[in-house]
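> sequence and computational prediction follow.
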Amino acid sequence: MSIREKAYIAGVFEHPTRRADGISTAQLHAEVALGALADAGLSLKDVDGYFCGAEAPGLGGMTMAEYIGLTNLRHIDSTETGGSSYLLHVGHAAQAVAAGHCNVALVTLADRPVAAAAGVGLSGVDSSQRPDLQFTSMVPRAPVHAYAMVARRHMHEFGTTPEQLAWVRVAASHHAQHNPHAIRREVVSVDDVLASPLVSDPLRRLDCCVVSDGGGAVVVSRPEIARALARPRVKIIGAGSGVKHSNGGKIDLTYSAAVWSGPKAFEEAGVKPSDISYASLYDSFTITVIVQLEDLGFCKKGEGGKFVMDGNLISGIGRLPFNTDGGGLCNNHPGNKGGMTKIIEAVRQCRGEAHPAVQVKNHEIVLAHGTGGSLAGYHAAGTLILQAE
């Protein structure tokens, strides 16, 4: 069953905090839920579907439904695929709405790894039980090491350069300067990126995303409900997901699961990559963006480095503005799961509500995409295509 135009995004909210001292994870979930519902003009009693990830405390969705006060639930989903979870949640919410399982679905993300000094792990995910751990425990497992391998392989196969990687951070910084909540608002140059300390060859400090507390929420509703609200209407016209395996180490590091999630979303939406005027792309590291641009069809495989050069991702300058809130590289990366904020900024762009300095002129059709897991191993991808009505 296609979800095209059968569900709308009625409300979004991004928590302004970047360090949640004195605020519990449950409270963050509640605050973003209320923020998104207020944005939509709806209330808790209107919600009959709820979606969250493993970072939700207690028994996940059940605990949070009681804490938030969701007393009319008919549908619940706690899919967990890391940073891509919330792209999948919105797609699943659209399917549930289209099938009549619920009328108004709420999706929340909230976590506080900075305040809790929890590092870069994922809350609620027990990595100690991973069946592959006995084979990988002797290898450094910090995310940057894995993505450095992806970057180095991309350079070897296609001639991608550190300067091209740097252009991704440059574009993000040009956008972050207009976001008062962004952690890193300073505009940087290619030379600045290349002069930053080497973290894991070839990735430097400014090739890496920030870590933050916070969160966000999305409200998905039936079309007739969205049309009755006093907000710009955003249709969900396509969604796709995919999973890539590490295959016991026999893995091609040059592509991601976006090669499956992207075509599914585009086919359902009935549009092409050339129809997209803005893209929210997962930017855990600069190489992540380059790989996704290729896999989603914005350029040919191996040409992502050339595609991002000379400000091609900067709003008002380039062909494909991306992450106009500053993204994970500069704005925030709540709970080390950046998919939620990719959806929120895509909705802002589609509504015409992004900051005036970065709002794209033609914002009818936009894309949001996220990955969860590691591009150097098994991971999942989620793609959404949205259209302004």
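Yep, that arrived. Small disclaimer: the values here were computed from a predicted structure and weren't measured.
> contacts and neighbour counts: CA atoms only from here.
OK.
> what about the most centrally placed residue in the chain, distance to S280?
Central residue of the chain (CA atoms, centre = their mean): G339, 2.0 Å from the mean position. Remark: distance between G339 and S280 (CA to CA, to the nearest Å) = 9 Å.
> shared neighbours of these two, anything?
Listed as contacting both G339 and S280 by CA atoms under 8 Å, 6 or more residues apart in numbering are H369.
> mind listing the helices for the protein?
25-40, 61-68, 85-98, 133-136, 143-158, 162-176, 190-195, 223-227, 258-269, 286-295, 304-307, 327-330, 339-351 (DSSP state H).
> report the distance from the fifth one to the chain centre.
Same thing as helix 143-158. In terms of CA atoms, centre = their mean, to the nearest Å, the gap separating the centre of helix 143-158 from the centre of its chain is 21 Å.
> relative to helix 286-295, how tilted is it?
Interaxial angle of helix 143-158 relative to helix 286-295 (axes from the mean of the first three to the mean of the last three CA atoms, to 10 degrees): 50 degrees.
> that older thread, pick the most deeply packed of the helices of the chain.
Each of these was scored by mean neighbour count; the highest is helix 327-330, a mean of 30, by mean count of other CA atoms under 10 Å.
> returning to that earlier point: turn the helices of the chain into a markdown table, including distance to I3.
Listed next are these as a markdown table, based on distance: least, CA to CA, whole Å:
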| stretch | distance to I3 |
| --- | --- |
| helix 25-40 | 20 |
| helix 61-68 | 24 |
| helix 85-98 | 6 |
| helix 133-136 | 38 |
| helix 143-158 | 34 |
| helix 162-176 | 32 |
| helix 190-195 | 42 |
| helix 223-227 | 11 |
| helix 258-269 | 8 |
| helix 286-295 | 23 |
| helix 304-307 | 30 |
| helix 327-330 | 27 |
| helix 339-351 | 17 |
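> and here's the other structure:
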Amino acid sequence: MVSELRGATAIVGVAESDLGEVAPGTTPADLMGQASIRALADAGLTVSDVDGLFAAGTQMMMGSLSLGEYLGINARYSDGTNTGGSSFEAHLHHAEAAIAAGLCDVALIAYGSTQRSLLRSGGTIPQEQPNPYEEPYAPMMPISAYALAASRHMHQFGTTREDLATVAVAAREWAVMNPKAWSRKPTTVEEILAAPMISDPLSVKDCCLLTDGGGAIVVTSAERARDLAKEPVYVLGSGEAQSHLHISSMPDFTVTSAVQSGQRAFEAAGLTVEDVDVVELYDAFTINTLLFLEDLGFCKKGEAGRFVREVGIGPKGGLPVNTNGGGLSYCHPGMYGLLLLVEAVRQIRGESGDRQVADCDVALVNGNGGFLSSQCTTILGSAATL
């Protein structure tokens, strides 16, 4: 059933913070604040307009409180839901409901991380509590969890390392056209395959970047959005789902809960995969892209390897995927999900420069958290979709 909230709220401002490697002494709150000010300016709003705060992070326990303190906002609605990298798609879903219920009028969703600077200086980022069923095997988390899923997919469906490498090459092809991307040097399947193995079958080139950075989006009602600085990008449908926390408890290593989150989002939006013009997937590892293409319905289970080779997901392919270069080549500051939304909005607005997808009215975003644990799918649209 199409959601009664379809098109009732809109994203009106988006921005990144500084990305890559930030100045010494910069904090995650600094990057959240920087991105927030930029996103509000993009919308033609100010800090005083915000009354709803949404934030999560790996370096702060109380993200929304930190954001409010940093910007001097005494919010009347706050949400610190943390489901890993999918948190921000969930925040958008929650903001949609909160605005419709009158709990807030202007919601700010923000994130910041200095993980690259922290780790390079010898610091550590807190991890989940140990799992006694996994710890004896000394897995290199999170990559070993994703390597396990990749191995199973290869065994069950005949997926190859070349298929995985094709995902990384496509991401780089998009990144070459993105002046903000961290890795812009063209690459090949052969270079990906020759890269050092980290956790079989994933090499270092199958893994996301390690960067600092953050982002922010501003959300309000469709009615208010009409009077703001930029063309609104409407929330057409959202869906959330989760299946486990630890990879050893995943019911099927080749099927994620994006099956459920995607179905819920498409149903709420009243759309199908055929309506989607651009796809932004959480590509922390190359296997992610294959799994999500299947689970969201862009191809059948087990056929994503063939899909990325024959249909194509790069600039010359049949389905534009991760048009900013993704977590593999653009930026990955620990929790990447908010930056997926930033790129989707820019594509619908027609603001993506050389990498702009023609006639882009519908964008699908899929956030992933934990070890393929939490999925949240969002479908965004231009005014033409209402």
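Great, that's in hand. Since the model is a prediction, treat every value here as computed from it, not as a measurement.
> contacts only, for the residue nearest to the centre of structure 1.
G83, S84, S85, Y86, L87, Y282, H369, G370, T371.
> same check, this time on G370 of structure 1
G370 of structure 1 makes contacts with G83, S84, L87, L281, Y282, G338, G339, K342, A381, G382, T383, as judged by CA under 8 Å, 6+ apart.
> G372 is in contact with the second one, correct?
Yes: at 4.6 Å, S84 of structure 1 counts as touching G372 under the criterion of CA atoms under 8 Å.
> please enumerate the shared neighbours of those two.
K337, A380, A381.
> tell me the counterpart of the second one in structure 2.
The reference is to A380 of structure 1. Counting by TM-score structural alignment, A380 of structure 1 corresponds to S374 in structure 2.
> wait, which of the helices of structure 1 is closest to C209 of structure 1?
Closest approach to C209 of structure 1 among the helices of structure 1 (CA to CA): helix 327-330, 3.9 Å.
> just to revisit the earlier point, the residue nearest to the centre of structure 1 matches what in structure 2?
In structure 2, the residue matched to G339 of structure 1 (TM-score structural alignment) is G337.
> what's the spacing between its match and Q347 of structure 2?
In this view, G337 of structure 2 and Q347 of structure 2 are 16 Å apart by CA to CA.
> F88 of structure 2 too?
Relative to Q347 of structure 2, F88 of structure 2 is positioned 18 Å away (CA to CA).
> swap in A168 of structure 2?
If you go by CA to CA, the gap between A168 of structure 2 and Q347 of structure 2 works out to 21 Å.
> can you check D354 of structure 2 too?
Shown here: D354 of structure 2 relative to Q347 of structure 2, a distance of 11 Å by CA to CA.
> contact partners for the nearest residue to L203 of structure 1 once chain neighbours are set aside?
Of all residues not flanking L203 of structure 1 in the chain, A148 sits nearest, at 5.8 Å (CA to CA, 6 or more residues apart in numbering). Under the criterion of CA under 8 Å, 6+ apart, the contact list for A148 of structure 1 reads S200, D201, P202, L203.
> by neighbour count, which of the residues you listed wins?
Within the contacts of A148 of structure 1, most neighbours by other CA atoms under 10 Å means L203, with 27 neighbours.
> which residues are in contact with V47 of structure 2?
When contacts are counted by CA under 8 Å, 6+ apart, V47 of structure 2 touches I37, L40, L71, I73.
> could you dump the residues you listed to TSV with distance to S17 of structure 2?
Output for the contacts of V47 of structure 2, formatted as TSV (distance: CA to CA, whole Å):
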residue	distance to S17 of structure 2
I37	9
L40	12
L71	15
I73	19
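> what lines up with A10 of structure 1 in structure 2?
In structure 2, A10 of structure 1 lines up with V12, judged by TM-score structural alignment.
> drop anything exposed from the contacts of G370 of structure 1.
Among those, those that count as buried by neighbour count (16 or more other CA atoms under 10 Å) are G83, S84, L87, L281, Y282, G338, G339, K342, A381, G382, T383.
> between these, which is nearest E268 of structure 1?
Using CA to CA, the buried ones among the contacts of G370 of structure 1 come closest to E268 of structure 1 at T383, 11.2 Å.
> go ahead and confirm that closest one touches I236.
No: T383 of structure 1 is beyond contact range of I236, at 11.0 Å (criterion: CA under 8 Å).
> list the contacts of the equivalent of I99 of structure 2 over in structure 1.
Aligned by TM-score structural alignment, I99 of structure 2 pairs with V97 of structure 1. For V97 of structure 1, the contact set (CA under 8 Å, 6+ apart) comprises K6, A7, N103, V104, A105, V220, S221, R222.
> count the residues that sit near the equivalent of Y111 of structure 2 over in structure 1.
Matched by TM-score structural alignment, Y111 of structure 2 corresponds to L109 in structure 1. For L109 of structure 1, the count of nearby residues is 32 (other CA under 10 Å).
> pretty sure L109 of structure 1 contacts G216?
Yes: contact status for L109 of structure 1 versus G216: in contact at 5.4 Å, counting by CA under 8 Å.
> need the overlap of contacts for the two.
H29, V32, M340.
> the second one -> structure 2?
Right, V32 of structure 1. Aligned counterpart of V32 of structure 1 in structure 2: A35 (TM-score structural alignment).
> got a list of what the closest residue to its match other than its chain neighbours touches?
Leaving aside its chain neighbours, A35 of structure 2 sits nearest to S17 (4.3 Å; criterion: CA to CA, 6+ apart). S17 of structure 2 sits next to L31, M32, Q34, A35, R38, G112, G213, G214, G215 when contact means CA under 8 Å, 6+ apart.
> repeat that for 6 Å
Taking CA atoms under 6 Å, 6 or more residues apart in numbering, we find S17 of structure 2 in contact with L31, Q34, A35, G213, G214, G215.
> do you know how far the residue lying closest to the second one once chain neighbours are set aside is from G369 of structure 2?
With sequence-adjacent residues excluded and distances taken as CA to CA, 6+ apart, Q34 of structure 2 is closest to S17, at 5.6 Å. Applying CA to CA, the value for S17 of structure 2 to G369 of structure 2 is 21 Å.
> what does Y133 of structure 2 give?
20 Å.
> just the shared contacts of L109 and G216 of structure 1 now: which is nearest N247 of structure 1?
Among those, M340 lies closest to N247 of structure 1 (CA to CA), at 28.4 Å.
> run a quick neighbour tally on the spatially closest residue to G216 of structure 1 that is not a sequence neighbour.
If the residues on either side of it in the chain are set aside, G216 of structure 1 comes closest to E14, at 4.3 Å by CA to CA, 6+ apart. Residues near E14 of structure 1, counting by other CA under 10 Å, number 22.
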